[in-house]
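Student: Dropping a prediction and its sequence here:
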Amino acid sequence: MKLGLFGINMGALGQEPQRAVEVAKAAESAGWESVWTGEHFALPDPAIPGSPVSPDTPILEPFVALAHIAAQTTTLRLGTGVTVLPLYQPLALAKQVASLDRVSGGRVLFGVGAGYFEPEFAAFGIALDSRASRVDEMLEALPALWSDQATSIEFQGRTIPGLRAEPRPIRSSGPPLHIGGHGAAATRRAVTHGAGWYGWSMSPDKAAAAIARLQEAQTKYQRPNGLGTLEISITPPHRMPLDAELIARYAELGVTRLILLAPGESHEHQDELLAFVTAAPPTLLG
């Protein structure tokens, strides 16, 4: 089982980025595989139903935060959890991801999703009901832009010809894509485009049901040979107690990676967070 830490760019770690570096370095030393960012550009104030976090929560731009961490770590993988694809333009995003992959030496785990929060889409002038087509087009455009030849891409009714974006990511196919989301479309995309699938706030029972849906989807949709075995990443519910028995339950289901939230309020208290990061691998993995 691989362990990832979620929220390396959020809250106190977003307000004081050097604290995030301290946590990331401690995680690397303790045996964590990865750290993961959250992503929200702005939130309604006052908060409305469905708001993911309080509007006063500091959230650093994910690629900037991960580049800062990359410069001061050596083996720690750097995950986006998740990049909301419909809010981006493919040329700029391809450049951001490739640049981070280069400066980190190929350590990016590129988590992507369709998004759900209508006020954020409205702020960008993007219709929420366009997100499915935008995601599907982005999943085709990004690998094309990372290829070693000039290419044309299709995006929102336009053909953009003769493009080449250098430098490319370390891997010829780009960083591993981890498709986030619980719906049928995310399941399909994970099978057809993903190195992995990422489920949020899932108990072992919910994870088992999601994995069954993914297995069924692999009988319906063709999976390219180059993608290999689909990795399964899960973030357990925030208040679920973490112990070795729970980790073993996820492992028995075939979960590859647990991306953990720090327990309680320790995410906001540096000493408590560092203690959790240091103790978690030996406590949870044995």
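Tutor: Sure, I can see it.
Student: Every contact and neighbour count from this point should use C-alpha atoms.
Tutor: OK.
Student: Can you get me the start-to-end distance on stretch 137-151?
Tutor: Separation of the first and last residues of stretch 137-151 by Cα to Cα, to the nearest Å is 14 Å.
Student: just checking, Val106 touches Ser173?
Tutor: One correction, residue 106 is Gly, not Val. No: Gly106 is beyond contact range of Ser173, at 11.7 Å (criterion: Cα atoms under 8 Å).
Student: quick one: which of the two has more around it?
Tutor: Gly106 (20 against 17; other Cα atoms under 10 Å).
Student: Just give the nearest non-adjacent residue to the more buried one, would you?
Tutor: Ile170 (5.3 Å; Cα to Cα, 6 or more residues apart in numbering).
Student: ok, and here's another one to check against it:
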Amino acid sequence: MRIATTIFLTDETITPVRLARELEQRGFAGLYLPEHTHIPVSRETPYPAGGELPREYGRTLDPFVALGQASAVTERLALGTGITLVAQHDPVDLAKQAATLDHLSGGRFTLGIGFGWNVEEAADHGVHWPDRRALVRDRMALMRALWADEPTAYEGGFGSVRASHAHPKPVQEPRGPVNGPRTLIGGAAGPKLFAQIAETADGWLPIGGRGLTESVPALRTAWDAAGRDPKHLQVVPYAVLPSPGKLAHYADLGVDEVVLQLPPAGEAEVLRALDAYAAYL
């Protein structure tokens, strides 16, 4: 099983360069970074985990800039977003960012995407909350048109792009209906999410990894119904606090990559966490 990591990198934590070098030297498989452009002070949206919103949410580094730094100082470390808030991006710009990072890293980039939870943050980006899932689907389709080998136009419900020259292209080869970087969709288990994963992605990025005994078979059913190759489905439990029993359970379910949560802390505390997680490598 590949052991990757995620962390809220901020202006107060270990740097991307230091962390990426340590991860690769120690044999970790990857680094995934979350995204929040800003956190409005006045908001009604509750923190999904309950309680006060942690300080790091309003201080996150831009994941594409930070992962670009990590790419430049590593050769094998996988790089990903966990997750990119696609609805809050211009899709033409986001397609360029993702393709550039995949190109410069030699195909090491995973685009983890999601729909968000903070209504006020999304509203400042002009997102109409009830439309966000349809908007993400539409923007991903537009991005895939720009990633196509030949100039391809796209006309959608929320945006369009002319047939265009758009380079660099992502390194990774098309997989069935999916082109561009490896794409994982985050979100709570359910028929609508699983249908979208089967139609438009390489797999699922379930936060915390709970309930997989029931949900993974349901996702496999949706995957089969979409005519996808069963061996290509990827389930990557995300932001996991590990134990030997938990990782063994994931392995029994066919999981071959897990993303462990690191503390949003300075260098010394993060390196101590890596020392503790080394037992799972």
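Tutor: Received the coordinates, thanks. Values in this document were obtained by computation on a predicted structure and should not be read as measured data.
Student: quick one: the residue nearest to Gly106 of the first structure from Gly196 of the first structure, how far?
Tutor: Where Gly196 of the first structure is concerned, Ile170 of the first structure sits at a distance of 18 Å (Cα to Cα).
Student: If you count surrounding residues, which of these two has more?
Tutor: More crowded of Ile170 of the first structure and Gly196, by other Cα under 10 Å: Gly196, with 25 against 19.
Student: which position in the second structure aligns with the more buried one?
Tutor: Matched by TM-score structural alignment, Gly196 of the first structure corresponds to Gly203 in the second structure.
Student: need the strands for the stretch 151-281 of the second structure, in chain order.
Tutor: Remark: strands assigned in the stretch 151-281 of the second structure by DSSP state E, counting those that start in this stretch are 154-155, 160-161, 182-186, 203-205, 234-235, 257-261.
Student: Out of those strands, flag the one nearest Met1 of the second structure.
Tutor: If you check each of the strands of the stretch 151-281 of the second structure against Met1 of the second structure by Cα to Cα, strand 257-261 wins as the nearest, at 5.4 Å.
Student: Report the mean distance between the closest one and its aligned residues in the first structure.
Tutor: Strand 257-261 of the second structure differs from its equivalent in the first structure by a mean of 1.0 Å after superposition (mean Cα distance after the TM-score superposition for the first structure).
Student: Which elements pack onto that strand?
Tutor: strand 2-6 (3 or more Cα pairs under 8 Å, 6 or more residues apart in numbering; DSSP states H and E).
Student: and the strand it packs on, what does it pack onto?
Tutor: Secondary elements touching strand 2-6 of the second structure (3+ Cα pairs under 8 Å, 6+ apart): strand 30-33, strand 257-261.
Student: What is the neighbour count of Ile232 of the first structure?
Tutor: For Ile232 of the first structure, using other Cα under 10 Å, the count is 23.
Student: Per the alignment, name the residue of the second structure opposite it.
Tutor: Under TM-score structural alignment, Ile232 of the first structure pairs with Val235 in the second structure.
Student: Ignoring the adjacent residues along the chain, who's closest to its match?
Tutor: Trp204 (4.9 Å).
Student: Quick check: the one you found touching Ile197?
Tutor: Yes: counting by Cα under 8 Å, Ile197 is a contact partner of Trp204 of the second structure at 6.8 Å.
Student: the more surrounded of those two?
Tutor: For Trp204 of the second structure and Ile197, the more surrounded residue by other Cα under 10 Å is Trp204, and the numbers stand at 27 against 22.
Student: which ones are touching the residue most central in space within the first structure?
Tutor: Central residue of the first structure (Cα atoms, centre = their mean): Gly81, 2.5 Å from the mean position. Neighbouring residues of Gly81 of the first structure by Cα atoms under 8 Å, 6 or more residues apart in numbering: Phe6, Trp36, Thr37, Gly38, Glu39, Phe110, Gly111, Val112, Gly180.
Student: Tell me, how many residues neighbour the counterpart of Val255 of the first structure in the second structure?
Tutor: Here Val255 of the first structure is matched to Val255 in the second structure, going by TM-score structural alignment. Look at Val255 of the second structure: counted by other Cα under 10 Å, it has 19 neighbours.
Student: Check the contact between Val255 of the second structure and Met1; I expect there is one.
Tutor: Yes: using Cα under 8 Å, Val255 of the second structure is in contact with Met1, at 7.5 Å.
Student: Of the helices and strands packed on strand 2-6 of the second structure, which stretch is the most buried?
Tutor: Most buried of those, by mean neighbour count (mean count of other Cα atoms under 10 Å): strand 30-33, with a mean of 26.
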